Structure formats: C-alpha cells, structure tokens
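Asker: Turn this into a structure:
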Amino acid sequence: MRISTELWLTLFVFALSSLAAFLTYSLPTTGLSTELGPAFFPWITVIGMFLFSVLLLVRSIWNKQIVNGETPSINWKLLAKLALFLVYMGLYATFYVQVGYLISTGIFFVLAMLTLGERRPLHFLVIPLIVTGGVYLVFTQILNVYIP
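Answerer: Here you go, the predicted model:
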C-alpha cells in the first residue's frame, strides 16, 4: 500500500496535536479574575490542529490519495525540510529570550521562507520585518503584553 505525502502529513499533525493536548492538559484553565487562563491559547491551537488534520484526512480520502498495491515511498526532500524546520524551531526556542523577539523571529522567518523556496530578496527581507514588527507592536502597544 502506498501512502501519500498528504496522508503522512495528516498523521504527523494529528500525532503532534495529540502530544500538545497531553502537555496542555496539565496547565491551569483559569486566570486571575476575568482574564483567560494560560491554557486558553494552547487549547485553541490544539483544537485547530486537530480539526485541520481531520479536514486534510477527509480531503485525501475524498481525492483517493491512498493507492493500494504499491510499495510505500518516502518524500525525502519533504522529510529533510521538516527536519530542518525542527532544527530552526529548536534554535528559535533556545535563543528567543537571550536575543529577543524581534531579532530571533526575524531570523527564523527569513530561514523558513528560504527553506520553503522563496528566492526574491524583497519578499524574504521585507515581509518578515513587517509581520514581526506588526505583531510586536500589537502585543506591546495594544494588548500591553511584554515580549522579550
């Protein structure tokens, strides 16, 4: 049986959302007075990942992506990109507090865009600046949330 890349991705995201749900379960669900608790955003993320993995599974079955009778093949290029993203995320998490949000997120964003194949310098230099700066301004100025 040959399993499509789409189905492998679905299984990976489902497993990741299950792990995130397991880890999020131990977080407190209520915050101070009327504030949302620390588990609110992780649960929204877990639910979103789970729903999108189910939608991707339905789509892959609907499009008959599972072909019987063939040997499984692995998309090594995609697997290398996923591994590279895991390295990027590990480095991002490691240096986030020491370097700060703006620099670490900007570098992560540029590396991610280059890994995904973006080669236009204007895109992989300007878009990370706009998005990272915009998120920083929204959180620090509008929501009054400290970002290192």
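Asker: C-alpha only now, for contacts and for neighbours.
Answerer: OK.
Asker: three-state assignment of residue 38?
Answerer: Classification of residue 38 by DSSP: H, G, I helix; E, B strand; the rest coil places it in coil.
Asker: residues contacting it?
Answerer: 27, 28, 29, 30, 31 (CA atoms under 8 Å, 6 or more residues apart in numbering).
Asker: for comparison, sequence B:
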Amino acid sequence: MIRRKTDCQLALFLMLFCAFAAWRTTLIPASGTGTRAGPDFFPWLAIIGIAVLALALLLRGLRTSPRPKPEAGAGRIGYGVLSLFAVLMVAYAATFERVGYLPSTIVMYVIGMLLLKERRVVHFLLVPVAVVLGVYFGFTGLLDVYLP
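Answerer: The predicted structure follows:
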C-alpha cells in the first residue's frame, strides 16, 4: 500500500514540476534558426519525457496491488557502493575533457553498471555504447553542439 501511495505522490509532484518547467520554458526566446533546434528544444524534450514517465508512474501506482515484503537486504545498495559511485563521478568529471567524451563516458557507464550490480555482459557492454553514441550523435548531428 505504501508503494502505491508513494508512486502516485511522486508522479503528481513530477507533473507539477513539468507544468512549472513548461511555463518557464515559454519565456525562452526562439532563435528562428529554421531547421536547427533552438535554445528551447532540449527543455521541451526533457519536459515531455518527464511528463510521459510521470504518467506511467501514476498509472502504475493506481494499478498495482500491495506486494509482499522482500527479504531483508534484497535489492538494496549499500552506502559503500554509493560512495564508490560518487568517487567514480568525480573521477569522470576530472578526466572528461582530457580523455574525451566517448571513451570516458563509456568506461564510466560500464563501471557504474558493474557497481550497481549489473552482471549481464550484453547489458553492461552494449547498452552504454548505444546510449553514449546516441547522445553524441544527437548533440553533434541535431544540435550542432560538439562534445570534447
């Protein structure tokens, strides 16, 4: 029962956030660049994505029935792992410009997935490469923003 309530509350909070962000995004001046995305493109993309996921979370909260409690410690990530993840993010920030976007982000992504206990080889090798290349080509091809 607690999960249903939490999902619904979080979804409503996210929808309010999207409404606020949409209002503020309307204040961003259009660049008039024609086919290229302007300065308001990414905020609208993020708002739509968050709103869709918040709606899915709300629907999940309304549909799920109470589940039995998991066994103690199941699915939990300890403070040590989270601390290592924070150290990983600091190391990524320190090496990002020296090493370059593609290699540093792929390596960080794989190590992060391993820290968070992903053990399927296909997932921790193919997913980071696909996501990082998608983001890279999205920024360079669609937005003309070149990453280091």
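Asker: Including neighbour count, could the contacts of residue 38 of structure 1 go into CSV?
Answerer: Shown next, in CSV, are these (neighbours: other CA atoms under 10 Å):
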residue, neighbour count
27, 14
28, 11
29, 13
30, 13
31, 12
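Asker: on average, how far is the helix or strand containing residue 122 of structure 2 from the matching bit in structure 1?
Answerer: Taking DSSP states H and E as the definition, residue 122 of structure 2 sits inside helix 121-137. Its aligned residues in structure 1 lie a mean 4.4 Å from helix 121-137 of structure 2 after superposition (mean CA distance after the TM-score superposition for structure 1).
Asker: same deal with stretch 42-62 of structure 2?
Answerer: Looks like 1.6 Å for stretch 42-62 of structure 2 (mean CA distance after the TM-score superposition for structure 1).
Asker: got the buried residues for the helix holding residue 122 of structure 2?
Answerer: 124, 127, 128, 129, 132, 133, 136 (16 or more other CA atoms under 10 Å).
Asker: quick one, helices of structure 2?
Answerer: 2-25, 41-63, 79-99, 101-115, 121-137 (DSSP state H).
Asker: winner for burial among the ones you listed?
Answerer: helix 101-115 (a mean of 18; mean count of other CA atoms under 10 Å).
Asker: any residues touching that helix, and which ones?
Answerer: 81, 84-85, 88-89, 92, 95-96, 124-125, 128-129, 132-133, 136, 147-148.
Asker: and if we set it to 7 Å?
Answerer: 81, 85, 92, 96, 124, 125, 128, 129, 132, 147, 148 (CA atoms under 7 Å, 6 or more residues apart in numbering).
Asker: now those residues in a markdown table, with distance to residue 52 of structure 2?
Answerer: A markdown table is the format used below for the contacts of helix 101-115 of structure 2 (distance: CA to CA, whole Å):
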| residue | distance to residue 52 of structure 2 |
| --- | --- |
| 81 | 30 |
| 85 | 28 |
| 92 | 30 |
| 96 | 31 |
| 124 | 26 |
| 125 | 28 |
| 128 | 23 |
| 129 | 25 |
| 132 | 22 |
| 147 | 28 |
| 148 | 31 |
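Asker: Between the residues you listed, which sits nearest residue 50 of structure 2?
Answerer: The closest of those to residue 50 of structure 2 turns out to be residue 132 (CA to CA; 19.8 Å).
Asker: which ones are touching the closest one?
Answerer: 102, 105, 106.
Asker: how about the nearest residue to residue 38 of structure 2, chain neighbours excluded?
Answerer: Leaving aside its sequence neighbours, residue 38 of structure 2 sits nearest to residue 31 (CA to CA, 6 or more residues apart in numbering; 5.4 Å).
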